[in-house]
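In: Next come a sequence and a model predicted from it.
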Amino acid sequence: MILLHNISDSCGADRKKFSAIGKAMIVYGIISILLHGLVLSVPVLAGTETGEFCPTCPDWNDMDGWRAKKAAYDQEQQNAELQGQQTSLKIQNADPVPDKNANKTVQSNYSPARTGKFAEVLVPPRDVSPGDVVLDISPSATKYVEGAVNVNYEGFIGEGGQLKPISEITKLLGDAGISHNDSLVIAGECLPCGGGPSPAIFTYWLLKYLGHENVRVLDGSIDDWAAAGLNTSNVSAKRPKTEYVPELEPELLATYDFVVNGGAQIVDARPARDFGIGAIPGAVNIPYENVVDKERIKPEEDLQKVFMGLEKDRPVVVYTNVGIEASLVWFALNLSGYDARLYTWRDWLENQPKFNFELTDVEAKPNPVRSGSTTTLTASFQEKQTAT
């Protein structure tokens, strides 16, 4: 028991001695590693964290080498700065790159040059003065010229396309606060009808027919107005009611008798397909589309080519079905110096002689007929009986 005890004590002493040596060796190893890492890290301190050269981090172990690298670095930076200046100068002196959207902007704000009476009657957005009353004739607009009053042009036309009685038309204008002495600018369009200036131009004709002296047409749409930086509104303005007193200019509206006996030149302004189906005898076809370009009246020099077949010393009667589109051609003719009058195909048809007979019987002989053979049709009519 005593022997075992002594052995145990001896082993414990050896363990204590080994433990102290081991600890010393571990501490020495850690210090060696740290010193080695510090030595290896010195060159890195002369650069960035990625090992790139740092011009503000001297290499104290190799100052000569660091200075040589810094000189090379500074030269490289100067070369790069010089190259950047040359590139910038080339860009400034280079031809501008065409803007693909430039044409679109020009087209949306297309405004033909106006001269003579065209410049007097067709007013650009920026030339509308505060003293002008803007009359918007749109039937269902969602945006208006700020301060514009709205009278739907469809209210001027009765059933079947006839012009309403003058008393009803002047009441519409008076209720909207329009008087005969106002300086008017007609604006708006019928978007459900496909847009375009015909409703505004027709209203211009109507006001001239009523004897309104100071009236013009906005040369452009509400989008052109907004593009000019002018104010718009989601609602139309309201003006106090007044009385509109007309002074009719009857020569602006042709009658059936004038068309037949007045020696006028007749212009059918309907599309060619309608003209081909039927027209007033002697009429020439000048479709209303021929006087419009990008929803505006063409310049005067272009219209001269359109009207080159007409004589200025003879009156001109222009018609379409109810006269609205015909007003475009009337407007262009009037500003071009022609004595033009508006008319309608509807009035022409209504004034044609009535066929006062009715069909009573039709007979074909032979019936049926063989292919390649002929047959004779006999129709029987009797005069209509007038009610007594």
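Out: Received it, and whenever you're ready, just let me know what you need.
In: Every contact and neighbour count from this point should use C-alpha atoms.
Out: OK.
In: Please give the centre-to-centre distance between the helix or strand where Q304 lies and its chain.
Out: Per DSSP states H and E, Q304 falls inside helix 300-306. Remark: helix 300-306 is offset 25 Å from the chain centroid, using CA atoms, centre = their mean, to the nearest Å.
In: Can you list the neighbours in contact with the following helix or strand past that helix?
Out: Per DSSP H and E, the first helix or strand lying C-terminal to helix 300-306 is strand 316-320. Strand 316-320 is contacted from outside by 254, 259, 264-270, 326-327, 329-330, 338-345, using CA atoms under 8 Å, 6 or more residues apart in numbering.
In: rewinding a little: buried residues in the helix holding Q304?
Out: Within helix 300-306, the residues that count as buried by 16 or more other CA atoms under 10 Å are 300, 303.
In: show me the residues around the residue nearest to T203 when sequence neighbours are not counted that make contact.
Out: Nearest residue to T203, sequence neighbours excluded (CA to CA, 6 or more residues apart in numbering): Y153, at 6.8 Å. Counting by CA under 8 Å, 6+ apart, Y153 touches 137-139, 199, 203.
In: most centrally placed residue in the protein?
Out: With distances taken as CA atoms, centre = their mean, the residue of the chain nearest its centroid is S108 (5.2 Å).
In: Which residue is the nearest non-sequential neighbour of that residue?
Out: D224 (7.6 Å).
In: What is the neighbour count of N150?
Out: 23 (other CA atoms under 10 Å).
In: what about versus this one:
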Amino acid sequence: MSPLITAAELAGLSGATVLDVRWRLGGAPGAAGVDDYRAGHVPGAVFCDLETDLAGPPVLETGTPGGRHPLPSAASFQQAMRRLGVSGSRPVVVYDEADSTAAARAWWTLRHFGHPDVRVLDGGLRAWVAAGSPLSTEEPVPEPGDFEARPGGMPVLDAGQAARLAADGVLLDARAAERYRGEVEPIDPVAGHIPDAVSAPTAGNVEPSGRFHRPAFLRERFNTLGVVPGVEVGAYCGSGVTAAHQVLALEVAGVPAALYVGSWSDWVTDPARPVATG
């Protein structure tokens, strides 16, 4: 089954838990996203806060591993998902505004913790509106779910594994090309990339509308970046959000891939780790 769902398919789907994961990088937890949610959302959708529901507390300030959006613990993630009405026996559909950057983090985290049926609304809320579907401002209070979080459903990388994969396989850097090259770094304290990683900005995964390119297009794109049969593949970004989008695009293309959740914000916590530019 495709990890994507169209607006028409969602409109005809019954019994699913729908999570609105709109998010703006750099804002206070939930601040902008929940405001957007309250202004209008898919009827029945519940707001999911990327900063607090889909990530653990940022630990970059302490210099310990994890980065800006580390994995939440299984216990805290299970509690958050149950509060949002998620159950293991019901499908889950996640969406954001358009390009699925934030929704992909929800998809990946739910899959990692063992949910068997999670799909992303292709094109996000814009596609829902473009299809003529209604919006709601009602904020439902869901019945608590029974989701049981069991980590290990999706492969993960730590810093050492990411370095080895960059050398022996293909490690895709999902950030904008100028951040990969080290020309700018608006967030993290060090600019550059993991040596031998390949630049693959996630903007290349989607059409201008925010919908994902067709699987054949994505397969060709990743093939030109060295993703060929028999080669192990992983992805990283600044803090594990857009890299989840890369893993989702790879899955649409039929390619399994591991995620370095800590990503660049974790990599640079150790000054002994090498940094490449250009």
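Out: Received it, and whenever you're ready, just let me know what you need. This structure is a prediction, so every number in the text was calculated from the model and none was measured.
In: re earlier: show me just the buried residues among the contacts of strand 316-320 of structure 1.
Out: Buried residues within the contacts of strand 316-320 of structure 1, counting neighbours by 16+ other CA under 10 Å: 254, 259, 264-270, 326-327, 329-330, 338-345.
In: separation between the equivalent of S221 of structure 1 over in structure 2 and V247 of structure 2?
Out: When structure 2 is aligned by TM-score structural alignment, S221 of structure 1 is paired with G124. For G124 of structure 2, the distance to V247 of structure 2 (CA to CA, to the nearest Å) stands at 18 Å.
In: Over to A149 of structure 2?
Out: Counting by CA to CA, the separation of A149 of structure 2 from V247 of structure 2 is 20 Å.
In: what's the answer for G226 of structure 2, then?
Out: Distance, G226 of structure 2 to V247 of structure 2, by CA to CA: 15 Å.
In: can you map out the strands along structure 2?
Out: Per DSSP state E, structure 2 carries strands over the ranges 4-5, 17-20, 46-47, 92-95, 118-121, 156-157, 170-173, 198-199, 233-236, 258-260.
In: Onto which residues of structure 1 does the fourth one map?
Out: Counting by TM-score structural alignment, strand 92-95 of structure 2 falls onto residues 184-187 of structure 1.
In: The matching stretch vs structure 2, mean deviation?
Out: Once the two models are superposed, stretch 184-187 of structure 1 sits on average 1.1 Å from its counterpart in structure 2 (mean CA distance after the TM-score superposition for structure 1).
In: List just the nearest of the contacts of Y153 of structure 1 to Q86 of structure 1.
Out: S138 (58.1 Å; CA to CA).
In: If you tally nearby residues, what's the number for that closest one?
Out: By the criterion of other CA under 10 Å, S138 of structure 1 has 23 neighbours.
In: show me the contacts for it.
Out: So S138 of structure 1 contacts 150-153, 187-191, 199 (CA under 8 Å, 6+ apart).
In: want to try CSV for those residues, with distance to I33 of structure 1 as columns?
Out: Shown next, in CSV, are these (distance: CA to CA, whole Å):
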residue, distance to I33 of structure 1
N150, 92
V151, 95
N152, 95
Y153, 97
A187, 90
G188, 89
E189, 89
C190, 90
L191, 86
P199, 95
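In: Let me know the closest of these to G37 of structure 1.
Out: L191 (82.1 Å).
In: In structure 2, which residue range corresponds to stretch 315-328 of structure 1?
Out: Going by TM-score structural alignment: stretch 315-328 of structure 1 matches residues 232-245.
In: How about stretch 75-93 of structure 1?
Out: Stretch 75-93 of structure 1 maps onto no residues of structure 2, going by TM-score structural alignment.
In: buried residues in that stretch?
Out: Buried, per 16+ other CA under 10 Å, within stretch 75-93 of structure 1: nothing.
In: Helix, strand, or coil at A364 of structure 1?
Out: strand (DSSP: H, G, I helix; E, B strand; the rest coil).
In: What is the burial count for D182 of structure 1?
Out: 17.
In: What is the equivalent residue in structure 1 for V156 of structure 2?
Out: Using TM-score structural alignment, the partner of V156 of structure 2 in structure 1 is L253.
In: what residues are up against that match?
Out: 209, 341-343.
In: mind redoing it with 7 Å?
Out: L253 of structure 1 is in contact with 341-343, counting by CA atoms under 7 Å, 6 or more residues apart in numbering.
In: Including distance to P287 of structure 1, could the residues you listed go into JSON lines?
Out: Shown next, in JSON lines, are these (distance: CA to CA, whole Å):
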{"residue": "R341", "distance to P287 of structure 1": "16"}
{"residue": "L342", "distance to P287 of structure 1": "14"}
{"residue": "Y343", "distance to P287 of structure 1": "15"}
